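> here you go, sequence then predicted model.
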Amino acid sequence: MEVEILDKKRTVVGDGFHFWIKIKAKVNTDKIEEMAKRVKEKSVVEDYKKIQADYDKSQREIEELKKQLAGAKGEKEKKQVEAKITDDERLFEARQWFDKGYQYSLNKEHDSAIEAYTKAIALDPNYADAYTNRGIAYALSGNMGRAISDLQRACDMGEENGCKNL
């Protein structure tokens, strides 16, 4: 499945935010058997659980920040909470690009995966998992120099899989 964000809006409503996202989802039924086989692999399931946990964490943080914004007293405190919400949204968008890159990787679309992981890294330069996965995608596409660079960067950030794949 491929999900494309067509439009995204955020507006302040009273003491909170209103989020609106328009998406386009495409499902390619030709690859369902192959994808089902990959899902059975333990590492794919573990990676998906990690992505889901990141998503859930981001959602909880955004909800908590909305509560803080509602209770914020004074313009300075509101601006600080709004800045934190904006930062969390940026990190959430990085996770979405990571997920998209992961889907491309599963489909062996290495160039598209590299592009998606690069967008995730641009949004969150400390996203070690994105460096690891982009490094693997570079290796699979034959660009060993960039693969080693990304895997080393992930390893330096303490990401175990980055070190294992060096």
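Right, received. Where do you want to start?

> switch to C-alpha atoms for all contacts and neighbour counts from now on
Noted.

> just the strands in the chain please.
Taking DSSP state E as the test, the strands found in the chain are 2-13, 16-26.

> export those strands to CSV and tack on mean neighbour count and distance to Val45?
Shown next, in CSV, are these (neighbours: other CA atoms under 10 Å; distance: least, CA to CA, whole Å):
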stretch, mean neighbour count, distance to Val45
strand 2-13, 10, 18
strand 16-26, 11, 22
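
> looking at the chain, which residue ends up farthest from its center?
Gly74 (33.3 Å; CA atoms, centre = their mean).

> how close does it sit to Thr86?
Applying CA to CA, to the nearest Å, the value for Gly74 to Thr86 is 19 Å.

> next: Gly14.
17 Å.

> go on, Gly16?
Computed as CA to CA, the Gly16 to Thr86 distance reads 13 Å.

> in contact with the closest residue in space to Asp54 that isn't next to it in sequence, which residues are there?
Leaving aside its sequence neighbours, Asp54 sits nearest to Arg95 (CA to CA, 6 or more residues apart in numbering; 7.4 Å). By CA atoms under 8 Å, 6 or more residues apart in numbering, the residues touching Arg95 are 51, 54-55, 120.

> count of residues packed around the residue lying closest to Glu61 once chain neighbours are set aside?
Nearest residue to Glu61 in three dimensions, chain neighbours excluded: Asp88, at 7.7 Å (CA to CA, 6+ apart). Using other CA atoms under 10 Å, Asp88 has 17 neighbouring residues.

> repeat that for the one 10 residues further on.
Phe98 sits with 28 neighbouring residues when counted by other CA under 10 Å.

> for it, what are its contacts?
116-117, 120, 130.

> still on that earlier bit, state the distance from the residue farthest from the centre of the chain to Leu140.
53 Å.

> try Glu115
14 Å.

> then Ala70?
Distance, Ala70 to Leu140, by CA to CA: 48 Å.

> quick one: the biggest helix by length in the chain to strand 2-13, angle?
Scanning the chain for the helix with the most residues, using DSSP state H, yields helix 75-106. Per axes from the mean of the first three to the mean of the last three CA atoms, to 10 degrees, the angle that helix 75-106 makes with strand 2-13 is 170 degrees.

> use this one as the comparison:
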Amino acid sequence: MRMHRLLFIIMTIVAGAVSFPACPTAALAEFKEIVAEGSYTMGEGETMKVAQERALTDAKRMAVEQAGTYVESYSKVNEYRLTEDEIKVVASGIMEVEVLSVDKVLIGDGIRFRVKIRAKVSVDKIQDIKQKLEERSMMEEYKKLQLDYARMQQELEALKRQLQEAQTSREKKAVQKKIAGNETEFTAADWVARGHNEQINGDYQSAIASYSQAIKLNPQEAKAYYNRASCYYEQAQFPPAIEDYRQAVRLNPQHALAYYFLAASLESSGKRVDALPVYQQFLELDQGQDTEKNNHAKSRMALLQQDPEKSAVTPADNAKSQEHETKASTGNSAGTQETEVKTPAGSAETPENEAKAPAGSGTEAPGNQAEPPAGSGTETPGNQAEPPAGSGTE
């Protein structure tokens, strides 16, 4: 009898020890640290600073691939449905990167940079980032950024070959100038990538600073204008949002979502007559791809066409905006309510003169940061139009 009882106790303990680690949620709730290395060989005409940034980008890419396995396991346990690209975006957004070492080795006529990083991964923000990925432009922005990186690398390899084949000093200088332009574009893209991660984590002020730095380096970067406008829009800072959305469509006239949010910003600022043709432009470009935004644009256009001066509706609370306090008060007209949105002091402060370098880059921020457009600290107009669902990023 005693033997049977002892055997039962032992089996119970063993079963408990085996079953506890098998609980996926408990195991995955802990932090995971990933160590990854990246490399890049610097050639003639390139700078050491950007060569090191390229090696760091390669290390981050390796870390994202490893973190993606972690995110995929977590998403399966919690029954999230994430595509391969969505897993990479989530993995990139939840990583905290620390540079462990930077090594330089002479190889022939070039210098090889090796960067080792430690990436700390946590699942705390996976659900929040997943919800933001439901906005179509989020994934479009990620894919475009990856395509830009690939294009810039291909162009650089071609320029290196041209430099080797150049016969005269004049030809070499012309190619070296193009290589310098490629480096500037690469650094600007790195700032856009940094801003994107900050934005999906809700750190709008840091994201604005990063996008401003990208714009200073590459004023033709339409994505930086669009994404910075989205940060202003999320905080109900419509004047600077309008300015950036307008610049985004100037640089990329086929950007449907930029027209949509430009129209929404104009309407929210009381410029409802100006919003009407912009909504129309969105509908012509989008061609029904985004059903929700198409329906909203059509309903707003119908009201604007009936009476532009009286078509404004009371705005719903913008749940995504963390910078504003919304309170309802009884209006002068019987049975009506007005919603007053106030911008807290300091919410639109100009970022510091020197932006931070991309996380873990180990390099200094390039130059003084461009200031956000004037008007970011203005109060939201009282008769604001109903904000459309989700601004997202491009």
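Perfect, I can see it now. Values in this document were obtained by computation on a predicted structure and should not be read as measured data.

> care to give me the TM-score?
TM-score for the superposed chains, counting by TM-score structural alignment, normalised by the length of the first structure: 0.82, backed by 163 aligned residues with a CA RMSD of 2.8 Å.

> circling back: return the member of the contacts of Phe98 of the first structure nearest to Glu160 of the first structure.
Nearest to Glu160 of the first structure, judged by CA to CA, of these is Ala130 at 12.6 Å.

> between Gly14 and Thr86 of the first structure, who's got more neighbours?
For the pair Gly14 of the first structure and Thr86, the greater number of neighbours falls to Thr86 (14 against 8), based on other CA under 10 Å.

> map that one onto the second structure.
In the second structure, Thr86 of the first structure lines up with Ala180, judged by TM-score structural alignment.

> now its match: how far from Ala174 of the second structure?
Ala180 of the second structure sits 10 Å away from Ala174 of the second structure, going by CA to CA.

> how about the nearest residue to the equivalent of Arg161 of the second structure over in the first structure, chain neighbours excluded?
Counting by TM-score structural alignment, Arg161 of the second structure lines up with Lys67 in the first structure. Distances taken as CA to CA, 6+ apart place Gly16 nearest to Lys67 of the first structure, at 7.8 Å, with adjacent residues excluded.

> quick one: that neighbour and Tyr55 of the first structure, what's the gap?
Gly16 of the first structure sits 21 Å away from Tyr55 of the first structure, going by CA to CA.

> tally of neighbours for the nearest residue to Met1 of the first structure once chain neighbours are set aside?
Closest residue in space to Met1 of the first structure, ignoring its immediate chain neighbours: Val27 at 4.4 Å, by CA to CA, 6+ apart. Neighbours of Val27 of the first structure under the rule other CA under 10 Å: 10.

> counterpart of Ala139 of the first structure over in the second structure?
Per TM-score structural alignment, Ala139 of the first structure is aligned with Tyr233.

> mind listing what the closest residue to that match other than its chain neighbours touches?
Nearest residue to Tyr233 of the second structure in three dimensions, chain neighbours excluded: Ala241, at 5.7 Å (CA to CA, 6+ apart). Counting by CA under 8 Å, 6+ apart, Ala241 of the second structure touches 228-233, 262, 265.

> picking that back up, ok, the match of Ala139 of the first structure to Tyr226 of the second structure distance?
The gap separating Tyr233 of the second structure from Tyr226 of the second structure is 10 Å, by CA to CA.

> over to Met139 of the second structure?
14 Å.

> skipping adjacent residues, who's closest to Lys143 of the second structure in space?
Leaving aside its sequence neighbours, Lys143 of the second structure sits nearest to Asp85 (CA to CA, 6+ apart; 7.9 Å).

> same check on Tyr102 of the first structure?
Of all residues not flanking Tyr102 of the first structure in the chain, Ala113 sits nearest, at 6.7 Å (CA to CA, 6+ apart).

> how about the contacts made by the one you found?
Contacts of Ala113 of the first structure (CA under 8 Å, 6+ apart): 100-105, 134, 137.

> what's the separation between it and Tyr104 of the first structure?
5 Å.

> got it, and Lys66 of the first structure?
With the distance defined as CA to CA, Lys66 of the first structure ends up 33 Å from Tyr104 of the first structure.

> who has more neighbours out of those two?
Counted by other CA under 10 Å, Lys66 of the first structure and Tyr104 do not tie: Tyr104 has more neighbours, with 22 against 18.

> quick one: contacts for the more buried one?
Counting by CA under 8 Å, 6+ apart, Tyr104 of the first structure touches 110, 112-113.

> ok, which stretches of the stretch 201-350 of the second structure are helices?
Per DSSP state H, counting those that start in this stretch, the stretch 201-350 of the second structure carries helices over the ranges 204-217, 222-234, 238-251, 256-268, 272-286, 291-306.

> make a markdown table from the ones you listed and add distance to Glu65 of the second structure to it.
As requested, these are arranged in a markdown table below (distance: least, CA to CA, whole Å):
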| stretch | distance to Glu65 of the second structure |
| --- | --- |
| helix 204-217 | 24 |
| helix 222-234 | 24 |
| helix 238-251 | 31 |
| helix 256-268 | 30 |
| helix 272-286 | 33 |
| helix 291-306 | 33 |
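
> give the equivalent position in the second structure for Asp129 of the first structure.
Aligning on TM-score structural alignment places Asp129 of the first structure opposite Lys223 in the second structure.

> what's the neighbour count on that match?
Lys223 of the second structure is flanked by 24 other residues according to other CA under 10 Å.

> quick check, it in contact with Ala248.
Yes. At 7.2 Å, Lys223 of the second structure and Ala248 qualify as touching, with contact defined as CA atoms under 8 Å.

> Ile9 of the second structure falls within a strand, correct?
No. According to DSSP: H, G, I helix; E, B strand; the rest coil, Ile9 of the second structure belongs to no strand; its state is helix.

> can you tell me how far it is from Tyr142 of the second structure?
According to CA to CA, Ile9 of the second structure stands 54 Å off from Tyr142 of the second structure.

> check Ala91 of the second structure too.
12 Å.
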